[in-house]
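Predicted model follows, preceded by the sequence.
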Amino acid sequence: MLVVSFFLFRVMPGDPAKTLGRGRFSTPEQLEEFNKAYGLDQPLPQQFVTFLKNTLTGDFGISLRYRVPVSDLILDRMWPTILLVGLSTIFATVIGVWLGIRGAWNRGGKFDNFSTGTSLTLYAMPEWWLGLLLIAAFAVGFGPIPGYFPTGGLHSIDVDPNSVAGWFDTARHLTLPVVTLTLAYLADYALIMRSSLLDELGEDYLTTARAKGLRDVQVRNRHAVRNALLPTTTLVALNIGFVVSGAITIETVFSIPGLGLLATEALSVPDYWVLQGTFLVASAGVILANLVANLLYGLLDPRVRT
């Protein structure tokens, strides 16, 4: 992860000195002074060793664009992304798992056909395009639909975000982005849960449970669903990385000052230290989520504990 986060952004086109200088560095000496100040004049192997030392001590460097420590910049931008990605992941998981359970238990019914078709249609849409549609319908307004929600941002400029009114204002600003990501990733959880539960329906242990006199809903909830949750648990962990990447486009469309928008802004420079820091944070989040998923297996399936 450390190797990729360093060399991936070094092969990108672009020169930070020329981008940020905007014509001010007119002599080779000025360009050399800028590169020397940020260590860009060193050979790549030496830069990589410095990067490893600094990262292990918690020093992500100074942003080329904002001229502030990258760690402070990431901490400031992390919470909007956690709110956006966290809420959308929770909603997509809960709703998707419920759709998958109900659809599989009544396979081929009207609800199953409608939920599967709708979720697949939403999944096929690019997140940014779906976000623009929601902005046009519910932020700008369309026909009889009033434009109630903001078109972008995380807070209104005339509201204190730490007050109760500010919390409601933040919720109103996050509604459309959260709904966009929730709808975009709904099919992931619904289809995986549906497929997993269908695989469990023919197992002998369900026949045994019915023979013991358990009601159909008890057989489903106590036995079938619990075993079918294992693939979905893996998907939740893996999809955190995909949701974060999707949040980059959503934060750009809705102008939310999170890690996604920060990474987009850093790409235009390119701001190596910001890109490395955001990549490390996102990668560490995926690794941690996979660890949690593996630990949860033991709680969901007794066979794993043995």
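Sure, I can see it. Numbers count the residues shown, from 1 in each chain.

okay, CA-based contacts and neighbour counts for the rest of this
OK.

Show me the residue at the heart of the chain, geometrically.
For the chain, residue 244 is the residue whose C-alpha lies nearest the centre (CA atoms, centre = their mean; 2.3 Å).

Please verify my assumption that that one contacts residue 263.
No. Counting by CA atoms under 8 Å, residue 244 does not reach residue 263; the two are 11.2 Å apart.

excluding its backbone neighbours, what's nearest residue 244?
Once flanking residues are discounted, residue 244 sits nearest to residue 85: 6.7 Å by CA to CA, 6 or more residues apart in numbering.

surely the one you found meets residue 245?
No. Here residue 85 does not reach residue 245: they are 10.0 Å apart, not a contact under CA under 8 Å.

For these two, indicate the residue with more neighbours.
With neighbours defined as other CA atoms under 10 Å, residue 85 and residue 245 compare such that residue 85 has more, 21 against 13.

and the more buried one, helix, strand or coil?
Put simply, residue 85 is helix when judged by DSSP: H, G, I helix; E, B strand; the rest coil.

now it: how far from residue 242?
10 Å (CA to CA, to the nearest Å).

list the helices and strands the helix or strand hosting residue 231 packs on?
In the assignment (DSSP states H and E), residue 231 maps to helix 225-253. Counting contacts by 3 or more CA pairs under 8 Å, 6 or more residues apart in numbering; DSSP states H and E, helix 225-253 packs against helix 70-105, helix 127-134, helix 164-184, helix 186-200, helix 259-267, helix 272-300.

Included below, for side-by-side comparison, is a second structure:
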Amino acid sequence: MAVSTVPGTTTRARARFLTGTSGYVIRKLSWSLGTLFFVLVFNFFLFRMLPGDPVGLYNRGRNMPAGQMAKLRAQLDQPIGQQFLDYLANPFASTINSTRFNRPVWEIVGERVWPTVMLVGTAILIASVAGVWIGIRSAWRRGSGFDRGATSITLVLYAMPEFWLGMMFLIAFPFFPSGGITTPDDGSMVDVAWHMVLPVTSLALVYLAEYSTIMRASLLDELGQDYLQLARAKGLKDDLVRRRHAVPNALLPTMTLILMNLGFVIGGAITVETVFSWPGLGLLSYEALRGPDIPLLQAIFLLFSIGVVVFMLIADLLYAIIDPRVSSS
């Protein structure tokens, strides 16, 4: 028996699908994959388009073993299209060694990831809890002494460069370790935590000021919404209105900012790690730039970019879960 169809039904169903939650997820995934592909293309061609001998560009006049030089030249003498396809097949399988450390670049990067995650992750965790709390309290008690004091302090901290704040801490607190992650012949967790105090504080104070400022401004915008007046008219206490209605909606911009900073955890804080000689990806970036160590720079740039894209995708998807209006728009 023939089944009749209404003209345009399939088109309308496809349109509803693409504008719903599934369509939102597909669009965000497609954007993220497209961004990653652009990063791969940019990362591959950026250094290969520079003028001069590519082998000389990579080794920067350093004495490289003859075998490594021949291997590098054979790889770079291949047709550019073949090099690109090999790179896309596995961008993490670079056979080119770091010209500064004379070791595989991803082996070096892998050793520096954990110190950076430990340092910056701890700073973001502390700053997130404290900054969001300060922002909520300041907005809910707008104009109070706490609000004026907290706003003044956070604005000052927000304007401070992280590296400058770190150097001031080194001068003001000379009894703390001035660099490194452990003391020779120690290496205990207590020793690592002692070395983390100043760099974590330097990062956490700046992040805290940023989160507090954004949270305060976002919550002040929410306080003028009609649905909060309606909730109060129904007899809900101020604490319930704040906790159940105002804060969840005001958290969206702050949450996005926190997840963006989590993406930069992979990259690390270059200036702070350099000031405190913290052996993470930030200090490694500085060392690679001084060379310049081009193979190492390519690997670090790729890792930084992937971290930012992945956490931005997570932020977009969480947005849709917390606020369904986002996915339906």
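Thanks, I have the structure now. Just so you know, these numbers come straight off a predicted model, no measurement behind them.

TM-score for these two?
Once superposed, chain against chain, the TM-score is 0.83 (TM-score structural alignment, normalised by the length of the first structure); 284 aligned residues with a CA RMSD of 2.7 Å.

which parts of stretch 153-160 of the second structure are buried?
Neighbour-count burial for stretch 153-160 of the second structure flags 154, 157-158 (criterion: 16 or more other CA atoms under 10 Å).

what's the answer for stretch 185-205 of the first structure, then?
Buried positions in stretch 185-205 of the first structure, judged by neighbour count with 16+ other CA under 10 Å: 185-198, 200-201.

for stretch 193-212 of the second structure, same thing?
195-196, 198-212.

residue range for it in the first structure?
Stretch 193-212 of the second structure corresponds to residues 171-190 in the first structure, going by TM-score structural alignment.

before we move on, what about stretch 148-164 of the second structure?
Counting by TM-score structural alignment, stretch 148-164 of the second structure pairs with residues 113-129 of the first structure.

Give me the residues contacting the matching stretch.
Contact with stretch 113-129 of the first structure is made by 99, 103, 180-181, 183-188, 190-191, 246, 249-250, 253, as judged by CA atoms under 8 Å, 6 or more residues apart in numbering.

Report the two of these separated the most.
Farthest-apart pair in the contacts of stretch 113-129 of the first structure is 103 and 253; separation 33.0 Å (CA to CA).

ok, the two, which is more surrounded?
Taking residue 103 of the first structure and residue 253 together and counting by other CA under 10 Å, residue 103 has the greater number of neighbours (26 against 20).

State the distance from that one to residue 92 of the first structure.
The spacing between residue 103 of the first structure and residue 92 of the first structure, counted by CA to CA, is 16 Å.

Residue 32 of the first structure now?
50 Å.

So between those two, which is more surrounded?
It is residue 92, of residue 32 of the first structure and residue 92, that has more neighbours when counted by other CA under 10 Å, with 25 against 14.

can you tell me which residues contact the aligned partner of that one in the second structure?
Applying TM-score structural alignment, one finds that residue 92 of the first structure aligns to residue 127 in the second structure. By CA under 8 Å, 6+ apart, the contact list for residue 127 of the second structure reads 204-205, 207-208, 211.

how about 7 Å then?
Neighbour list for residue 127 of the second structure: 204-205, 207-208 [criterion: CA atoms under 7 Å, 6 or more residues apart in numbering].

Can you tell me how far the aligned residue in the first structure for residue 225 of the second structure is from residue 213 of the first structure?
Matched by TM-score structural alignment, residue 225 of the second structure corresponds to residue 203 in the first structure. Relative to residue 213 of the first structure, residue 203 of the first structure is positioned 17 Å away (CA to CA).

next one: residue 99 of the first structure
Computed with CA to CA, the distance linking residue 99 of the first structure and residue 213 of the first structure is 26 Å.

Just want to know which of the two has more residues nearby.
Between residue 99 of the first structure and residue 213, residue 99 has the larger neighbour count (other CA under 10 Å), namely 24 against 10.

Could I get the contacting residues of the nearest residue to the more buried one once chain neighbours are set aside?
Spatial nearest neighbour of residue 99 of the first structure, chain neighbours left out: residue 190 (5.6 Å); criterion: CA to CA, 6+ apart. Going by CA under 7 Å, 6+ apart, residue 190 of the first structure touches 96-97, 99-100.

Likewise for residue 113 of the second structure?
By CA under 7 Å, 6+ apart, the contact list for residue 113 of the second structure reads 266, 280-281.
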